[in-house]
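Visitor: missing the sequence, but the structure's below:
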């Protein structure tokens, strides 16, 4: 049953002197949201008037200046919604609503009735022009299909004249444009444009729908460039794109189509739409943003956008949705986490003028995402990620040599559950395995004095009184513990740093010990820097078998 031979490849046009590959996107296109029409018709449960109103307000807040609000001649809810927007004055003066209608008089008449009293509107008329639709659906030849388009254009002009107080813009779509012979698509559009006479001041949009995505994006761009070159009154109309995502390339096709000469893009938030969906405005706009181009849309609160879209459409935003998904700025991989931690620190230290952080194409804060979500820990995570979580969430900056031991503890915990681990649990494990110290190894007090060029230490540790001598307090305590526990002991790493400043400042000390060939680690904080160092040493020692022997003795 799975036989590729039943399909044939899409035949590209010959365009040897194509110009679009040498161009670069530098400005955002004119945007038109079709969430309330294309998006709504694709929902399992179409939106109520209340939900449509909520989504319309979101689109206005984001910054859309052209919003397709429905197909008012096709259903009473769409008609009622358009009337609600107009009568309750929900449409800002700088926003133009757009409505869709087939090229049939009774539907066009109803459409203009729905728009009565609107300040400005785009009336979007369409009919299908593709070879398959002509032959298999309508049973009409080229002239028959073109006559439908011309009649629709004439009716729009006639009915618009009855409402002179509204500023009308006309839009025509040769539906299934990508399945239409290009010369014929141009012929039909030229005929429609001739009716509307843009040279006399009538605003006109020609919309070129990839109703079903049929080719690779570069072939679509060739089609757009060819069309723009051959349209008679190209400089007097706006060329719009309406790409669908059947091949998963709607955004790419729209981007290349703009390079090929188009001015405007229709799409939906998160790409909701028929079959695999419409062109995703969020993705294309954020693609521009990440290249330093103003997208002319405000996507700074992506959480609120996600919440509203999910509420109104009853569809979840995928966790891996480009730019907007919950997990798209999250790193579980250890190497990624380490690179992010280092790169963010470098970025801050060097005050770079542009965002250049490993694995993060934009600053998540720009769209309302917190850094807390950037690094999350599971069994695949590494030492850099664990260290970053402790530093980010708890202000605990640790020396690099301590990253691996902590990571090993955390990884063991995640492997035992097979689940992600919270930052709070990481902190608990850190305290349990590196900070917490039994009473027997708690520093109760100490005295230091110099003698014969060295340091003498008297320390009360738990219930023991120990004496030691060395070049400093750490060496003196190491010598005392070695004798008391009858073991060999060597400090392999030591790090200390101040926490804050002033009279309330504290110090954090980190110690790595090798006790009878076993590596152990300890961390401690105290207002006294020497006390912090001594207690860190004791915390490390308490985790060695020698500490148990000492207590037993």
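Guide: Sure thing, it's come through. Treat the numbers as computed from the prediction; the structure is a model and nothing was measured.
Visitor: drop to CA atoms for contacts and neighbour counts, all remaining ones
Guide: OK.
Visitor: Can you check which helix is longest in this protein?
Guide: Looking across the chain with DSSP state H, the single longest helix is helix 142-160.
Visitor: hmm, who's touching the helix or strand following it?
Guide: Note on helix 142-160: by DSSP states H and E, the next helix or strand toward the C-terminus is strand 167-175. Applying CA atoms under 8 Å, 6 or more residues apart in numbering, the contact partners of strand 167-175 are 119-130, 153, 156, 160, 185, 188-189, 192, 196, 202-211.
Visitor: hmm, 6 Å instead?
Guide: With CA atoms under 6 Å, 6 or more residues apart in numbering as the test, strand 167-175 has contacts from 120-129, 203-209.
Visitor: same check, this time on stretch 35-42
Guide: Contacts to stretch 35-42, defined as CA under 6 Å, 6+ apart, come from residues 46, 69, 70, 268, 272, 273, 274.
Visitor: mind redoing it with 8 Å?
Guide: Contacts for stretch 35-42 (CA under 8 Å, 6+ apart): 46-47, 52, 55-56, 68-71, 267-269, 272-275, 278, 313.
Visitor: Distance from the chain centre to that stretch, please.
Guide: Going by CA atoms, centre = their mean, to the nearest Å, the spacing between the C-alpha centre of stretch 35-42 and its chain's C-alpha centre is 22 Å.
Visitor: does the residue nearest the centre of the chain count as helix, strand or coil?
Guide: By CA atoms, centre = their mean, the chain has its centre lying nearest to residue 323, at 1.7 Å. Going by DSSP: H, G, I helix; E, B strand; the rest coil, the secondary structure assigned to residue 323 is coil.
Visitor: ok so, going back, ok, of the contacts of strand 167-175, which come out buried?
Guide: Neighbour counting by 16 or more other CA atoms under 10 Å classes 120-129, 203-209 among the contacts of strand 167-175 as buried.
Visitor: dropping in the other structure now:
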């Protein structure tokens, strides 16, 4: 690693500010501002459509956000039209303020206020970059010239706000704050505050973004604390933070920044955003909940939020994402499983009012999850979820819902007859023996396909109780052709209701597993095929299901 080419690019305050380090926890929730529809949207491979933006906006309102950045109206017609749609169709609740972003340039500010005409409550967020690197390399301007841009932008906001119908508040960001000399950042922000002339009733927002995360979180906290102590009219200023996650410390930056005096957080759901992303508001809010502080946001149904987020953004919520990931409450260690099971029993027996279970910092049910650990013991009273969980987490099988239900009754009946608990290996043995690659009484020893007139033709050799038959049939697909051949030869009038497949593990040597769901004589049957080749696996699944039928009928 070429570590010699890097040097610290941040600036520490001229005086030490470490009072934040004496605080134990964050005592109250900040003002939350979602920037999913602007900062998050611009980071998507395919930005949201107008309809998707409206749906996402409604989700954010439902969660409880009172400030939502909806875009950069002067940047594109879609951004402009989205804001106009929100205003003209009265989609913005009276207690919600939309926020818009603009550069400190007159024609852009003018276009922004045109889009805001008639908006009941809006925050106009103006910014310009103040960092040493940008001043030298991008703009080629002096400190005074950069400060003048900020001052002029603030004046333009006030002028256009007076000419536009609506209720407007102002926000200013010294973009790339973390790469700006702190005393100079303070000088620029104070100049802007003087222009805005905030009051107790009409406070101004000064946003201190970690546009690029450069330092350890405690340095950012010290920067925030220094600004908080030295900003003009501090009692009329809301300090906002906009942490990015370049060093993977966005949540820590936000939390320490709140301890240091910040009043407000800008972030996104699941941390979506440019490069490594913005700060994850879900994590921040539930971290507060973990300490008994009401965040003011409703994340009681995270699976629902995940579904909407993944569908609209085409992004994936990582399985280990704090609180929201599908595996964050699953324990794979035996000792963890035992401790969790005992902790849940203890909690029930002692009727505890506060949550305190080993290895589970919060109750999964509080975020819409069902309590599950790997300590799942199967007997005649077990449900389909436990059996499917074992087959999936221990052996990699992801059964379709209908199959899970059918298999649960099958396994529970065996447990009931044996009058014993079934261990994971017992369940796996039953599953393999009775459903996977079942090759009696029939088996397909070989097959090949050809295409004729857009149809697949199969030629196969069938072994049936020691008798060999060569069969051929056509179908819309390979599996359909094999099914037609077996229907005709075996005189079985069955229908394929569902077919699914997946890989048991990653890599070229992985096995493919196929599940088939068929109906025959008004009864439902399932089969599983396992093979390195997915076509072979699908045929094995069909043969397995048919063999279950044949055995049941005594053929």
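Guide: Thanks, I have it. Quick caveat: nothing in here was measured; it's all calculated off a predicted structure.
Visitor: List of residues touching the longest helix of structure 1?
Guide: So helix 142-160 of structure 1 is contacted by 102-105, 108-109, 112, 123, 125-129, 134, 168, 170, 172, 184, 188, 191-192, 195-196 (CA under 8 Å, 6+ apart).
Visitor: Off-centre distance for that helix?
Guide: 43 Å.
Visitor: I figured the residue nearest to the centre of structure 1 was touching residue 284, is that so?
Guide: No - Residue 323 of structure 1 lies out of contact with residue 284 (CA atoms under 8 Å); the separation is 9.8 Å.
Visitor: so who does the closest residue to residue 461 of structure 1 other than its chain neighbours touch?
Guide: The shortest distance from residue 461 of structure 1 to any non-neighbouring residue, by CA to CA, 6 or more residues apart in numbering, is to residue 443 (4.7 Å). Contact partners of residue 443 of structure 1, counting by CA under 8 Å, 6+ apart, are 459, 460, 461, 462, 531, 534, 535, 538.
Visitor: Got a PyMOL select line for the buried ones in those residues?
Guide: Here is the PyMOL selection string for the buried members of those, based on 16+ other CA under 10 Å:
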select buried, resi 459+460+461+531+534+535+538
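Visitor: what would the contacts of residue 443 of structure 1 look like in CSV with secondary structure?
Guide: Listed next are the contacts of residue 443 of structure 1 as CSV, based on three-state DSSP:
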residue, secondary structure
459, strand
460, strand
461, strand
462, coil
531, helix
534, helix
535, helix
538, helix
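Visitor: Which pair of the contacts of residue 443 of structure 1 spans the longest distance?
Guide: 462 and 531 (14.3 Å; CA to CA).
Visitor: how long is stretch 273-281 of structure 2 from one end to the other?
Guide: 12 Å (CA to CA, to the nearest Å).
Visitor: In that stretch, which residues are buried?
Guide: Residues of stretch 273-281 of structure 2 classed as buried by neighbour count (16+ other CA under 10 Å): 273, 274, 276, 277, 278, 279, 280, 281.
Visitor: Now stretch 545-553 of structure 1: buried residues?
Guide: 546, 547, 550.
Visitor: isn't there a strand covering the last one?
Guide: No - Residue 550 of structure 1: not assigned to a strand; according to three-state DSSP it is helix.
Visitor: For residue 473 of structure 2, see how far away the residue located most distally from the centre of structure 2 is.
Guide: For structure 2, the residue at maximal distance from the C-alpha centroid (CA atoms, centre = their mean) is residue 467, at 55.0 Å. Distance, residue 467 of structure 2 to residue 473 of structure 2, by CA to CA: 19 Å.
Visitor: What ranges does structure 2 have for its strands?
Guide: Counting by DSSP state E, one finds strands in structure 2 at the ranges 31-34, 67-71, 97-103, 119-129, 166-175, 204-210, 237-243, 264-267, 442-452, 455-464, 467-475, 494-503, 512-520, 523-531.
Visitor: contacting residues around the last one?
Guide: In other words, strand 523-531 of structure 2. 403, 435-437, 511-519, 536-546, 548-549.
Visitor: Report the buried members of these.
Guide: 403, 435-437, 511-519, 536-546, 548-549.
Visitor: residues in contact with residue 499 of structure 2?
Guide: Residue 499 of structure 2 touches 514, 515, 516, 517, counting by CA under 8 Å, 6+ apart.
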